[in-house]
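[1] Structure, please.
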Amino acid sequence: MASSVLRALMLAFALSLCIFFAECSTGDLIIEHSQSVDGGLCRNLIGPCGYTCLEHTAQTKDGFLLGLQRVSSGILNLGVQTAPPVLLLHGLFMGGDAWFMDSPNQSLGFILADHGFDVWVGNVRGTKWSHGHESLSDGDKEFWDWSWEEMALYDLEAMLSYINSKTSSKVFIVGHSQGTIMSLAAFTQPDIVNMVEAAALLSPISYLDHITSKLVLNLVHMYLDEALGLLGLHQLNLKSDILTNMIDSACDGHLDCSDLLASITGVNCCFNSSRVDVYLEYEPHPSSVKNLKHLFQMIRKGTFARYDYGTLKNLVQYGQLKPPAFDLSKIPKSLPMWMAHGGNDALGDVIDVQHTLKELKSKPNVLFLEDYGHIDFLLSTRAYEDLYDNMIEFFRSCGTSTSS
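    Modelled structure (predicted):
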């Protein structure tokens, strides 16, 4: 009886959300991949700032076509030696544009290019700057049947393989938020980690059971992910016209958007709130409901594991009752790692970061910034002096390897 009441409440809540997101009448709302329409990320955001930018496509083993952008500096007189390739991995509801949101002297993508790095910008499946699938349409439910697990095991592998084929070099990785979940899971796989020279992880996440984000915890406790599943939704699209207009209206003097952001990410010390309109031109990108459910599973269960299908399907999928954990102790001790995390990060909590560090065989270089929230590591106006300079110094201290 109790379970049926809970199910009814979940469905009622989902229906109200459905009206809010304006998705019920047509099922999953589809965002067209605009790569072929408007010239892609290079033409829209990177090239206009004076940087050389070329579009590439990498194909995953399960058929997804991922956009990659290769960026080099417009500054010709830095006098620095060209550094190895570095792959940038964005966070949840973001795309490769996240690394270029501020001015060239504040955005990490531009900064790395100016320091001579061969910058490659990753865009995971489902995002605007990726190119769909070899056979599936984004209107098919199968197109959205994935979580960060597939991004780690397929997307990251495809990106690294492609970059390696073009450069004959191992790759530096920079991940933020979801990009660090992908990286840490992928590094437990020998065939993937062998293509990596070193990794820098911003707001590193593997365990999530100590997050303090009020809004996220409320959604977890309300079983939003289950409610969306009951409605048969597969794509999680936060950029419908109605929602965008509501956010724009709410932020026009009716709602303090920095407080709204803080309720999700923690208080960000150095986020440039005057550029919210610019950020909203590109963000958020779509993701899958399954990805949200996987993340919520991690919060509820306190595990860093593969997707939990339930007991019976786990037996079929994994040959065991519970999904296998990603064993962080399998990450090679020889892999150089650098991590930066913040005291105000409500998603990458200090306790969870310490949990991750204890499970690693290696001892990463760790930079702790007491006043930084989750978004500061990407969009802080002080990021260059606070952390990017330190990261670049770490990369330059690592040896470089070529791959056969």
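[2] drop to CA atoms for contacts and neighbour counts, all remaining ones
    Noted.
[3] buried sites along whichever helix in the chain runs longest?
    Of all the segments of type helix in the chain, defined by DSSP state H, the longest one is helix 2-21. Of the residues in helix 2-21, 7, 10-11, 13-15, 17-18, 21 count as buried by neighbour count, 16 or more other C-alpha atoms under 10 Å.
[4] ok, now stretch 133-140?
    Those would be 133, 138, for stretch 133-140 by 16+ other C-alpha under 10 Å.
[5] how far does that stretch stretch from start to finish?
    End-to-end distance for stretch 133-140: 11 Å, by C-alpha to C-alpha, to the nearest Å.
[6] Distance from that stretch to the middle of the chain?
    Centroid separation for stretch 133-140 versus its chain: 22 Å, with C-alpha atoms, centre = their mean, to the nearest Å.
[7] Second input sequence below; structure requested for side-by-side comparison:
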Amino acid sequence: MVSNGHNFLLDLAGSGFFLLILVHLPRQAFSGRSLPLGFGQPPEALCAAAINSLGYKCQEFEAITDDGYILSVQRIPEGRAGGRGGGSDRPPVLLQHGVIVDGMSWLLNSPDEALPLILADNGFDVWISNTRGTRYSRRHLTLDPAKQEYWNWTWDELVIHDLSTVADLVFNQTAQKIHYVGHSLGTLVVLAAFSEGKLSDRIKSAALLSPIAYLSHMTTALGVVAAKAFVGEAVSILGLSEFNPKGVQEELFMKALCDNPGVNCYDLLTALTDIALKNEPQSTSTKNLIHLSQTVRDAKLSKYDYGSAQMNIEHYGAPDPPVYDLSKISGDIPLLLSYGGRDALSDVQDVEDLLDALKLDKSLQVQYVKNYAHVDFVLGVTAKDLIFNRVMSFFRNQ
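    Predicted coordinates:
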């Protein structure tokens, strides 16, 4: 497991949402689909940047959502030489990262400690998703990422558009139902989708690492201050539609948060440098962060609140935004929830509230790791033995 100095930092970073407070330090398409030019230019492909040099085959795909976002998806179809061979019988696994990180976050450890590569070496067909707005998915058919319209979305749209689009891609390419691994926000979006009866024809089982749904017991003072400060009116004054953690205006906003009584950012900043150098934080929409702050402040899981009864009526036909009712999640999709006793974001009490809300019995497995913090479930050096082997065993038993 990472050192204590990193644990608290990574608790914040892993949620993505709270990484924004800390960071004020200075293709080829295999989908067979011809893409219009669109806006935005992809950077060096993730396959080339992090996977091919390690001896793994890697394929780049592009998936287009029905609202026009061009998503980058990577496939590791088999393990390294000496691992289990390829073949159409390899079960597909889709990995979904949190917010303000991207698919690279799964690949920061050595091949023997990185979940995608461990899965590939153990007989799985691995797919890595990158959500809209991140460096590998910063493109659109008609919208320019430099313009406000591109950033008019929250995690509601990830539920409605991104997740279903990528799941369709994997299902259509493999002709098999998918095993799913989500971390942090990657757990929230799939739980929200399940609660609305989505994806049951595509996903076979789901492993939820550091699951977040309810956030009212969050124990970090920094996160609480951020949630209280991140209201639509306050952020609108900054004129931000894209929230870039490395931007000048965002830097001023974050410094103001760190000046709050009882909030100490110094120790966190001193531990940030190596993580930032490996995987710089990614942009998200300001509206998305407002939605997440609503989840913290309102102690409920609902769609985006537009701030007035009239505007909510215009969007939803009701004065309050609809609630994602997790009790409606069917037992048809087996779930594994793995959470830690040192997680300042996915707090133990909040996870217990989630377990109560799910109202599942035989289709639910729970793993509690006393000494694990939020990002230990992705980057912990003992995660292979404690977490990843359990995940693989869970998948194989379905």
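[8] In JSON lines: the buried residues of helix 2-21 of the first structure, plus distance to R43 of the first structure.
    Putting the buried residues of helix 2-21 of the first structure into JSON lines (distance: C-alpha to C-alpha, whole Å) gives the following:
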{"residue": "R7", "distance to R43 of the first structure": "47"}
{"residue": "M10", "distance to R43 of the first structure": "43"}
{"residue": "L11", "distance to R43 of the first structure": "43"}
{"residue": "F13", "distance to R43 of the first structure": "41"}
{"residue": "A14", "distance to R43 of the first structure": "38"}
{"residue": "L15", "distance to R43 of the first structure": "39"}
{"residue": "L17", "distance to R43 of the first structure": "35"}
{"residue": "C18", "distance to R43 of the first structure": "34"}
{"residue": "F21", "distance to R43 of the first structure": "30"}
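[9] Please enumerate the helices of the stretch 101-250 of the second structure.
    Using DSSP state H, counting those that start in this stretch, the helices found in the stretch 101-250 of the second structure span residues 115-121, 155-157, 163-174, 185-195, 221-229, 232-237, 248-258.
[10] Nearest to G317 of the second structure, out of those?
    Nearest to G317 of the second structure among the helices of the stretch 101-250 of the second structure is helix 155-157; the distance by C-alpha to C-alpha comes to 16.6 Å.
[11] for the closest one, packing partners?
    If you count contacts as 3 or more C-alpha pairs under 8 Å, 6 or more residues apart in numbering; DSSP states H and E, helix 155-157 of the second structure packs onto no helix or strand.
[12] redo that, cut-off 10 Å
    Other elements packing on helix 155-157 of the second structure under the criterion 3 or more C-alpha pairs under 10 Å, 6 or more residues apart in numbering; DSSP states H and E are helix 185-195, helix 286-298.
[13] Can you give me the buried ones in stretch 92-103 of the first structure?
    For stretch 92-103 of the first structure, a neighbour-count test (16+ other C-alpha under 10 Å) marks 92-102 as buried.
[14] what range in the second structure does that stretch sit on?
    Residues 99-110 of the second structure are where stretch 92-103 of the first structure aligns, with TM-score structural alignment as the criterion.
[15] Do me a favour and get the end-to-end distance for the matching stretch?
    Distance between the two ends of stretch 99-110 of the second structure: 22 Å, counting by C-alpha to C-alpha.
[16] For the first structure, which residue occupies the most central location?
    Centroid-nearest residue in the first structure: G91, 2.0 Å away (criterion: C-alpha atoms, centre = their mean).
[17] from memory it sits against S183, does it?
    No: between G91 of the first structure and S183 there is no contact under C-alpha atoms under 10 Å: 11.4 Å.
[18] Residues that sit against both of these two, list them.
    In terms of C-alpha atoms under 10 Å, 6 or more residues apart in numbering, G91 of the first structure and S183 are both contacted by the residues 175-177.
[19] Tabulate these (a markdown table), appending neighbour count and distance to Q35 of the first structure.
    Converted to a markdown table, these look like this (neighbours: other C-alpha atoms under 10 Å; distance: C-alpha to C-alpha, whole Å):
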| residue | neighbour count | distance to Q35 of the first structure |
| --- | --- | --- |
| G175 | 24 | 23 |
| H176 | 27 | 23 |
| S177 | 24 | 25 |
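[20] Include distance to P364 of the first structure when you put the residues you listed into TSV, please.
    TSV is the format used below for these (distance: C-alpha to C-alpha, whole Å):
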residue	distance to P364 of the first structure
G175	15
H176	16
S177	17
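[21] can you give me the strands for the first structure?
    Taking DSSP state E, the strands of the first structure run over residues 52-59, 65-72, 85-89, 118-122, 171-176, 196-202, 235-236, 287-288, 337-342, 365-369.
[22] what do we get in the first structure for R135 of the second structure?
    Following TM-score structural alignment, the counterpart assigned to R135 of the second structure within the first structure is K128.
[23] mind listing what its match touches?
    By C-alpha under 10 Å, 6+ apart, the contact list for K128 of the first structure reads 31-35, 40-41, 66-67, 94-97, 282-286.
[24] try T286 of the second structure
    With C-alpha under 10 Å, 6+ apart, T286 of the second structure has these contacts: 151-154, 230-232, 235-236, 239-244, 292.
[25] now the strands of the first structure in a markdown table, with distance to D140 of the first structure?
    Formatted as a markdown table, these follow (distance: least, C-alpha to C-alpha, whole Å):
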| stretch | distance to D140 of the first structure |
| --- | --- |
| strand 52-59 | 19 |
| strand 65-72 | 15 |
| strand 85-89 | 26 |
| strand 118-122 | 24 |
| strand 171-176 | 29 |
| strand 196-202 | 33 |
| strand 235-236 | 10 |
| strand 287-288 | 12 |
| strand 337-342 | 38 |
| strand 365-369 | 42 |
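[26] And the ones you listed: which comes nearest S135 of the first structure?
    Closest approach to S135 of the first structure among those (C-alpha to C-alpha): strand 65-72, 10.1 Å.
[27] That concludes my questions; thank you for your assistance.
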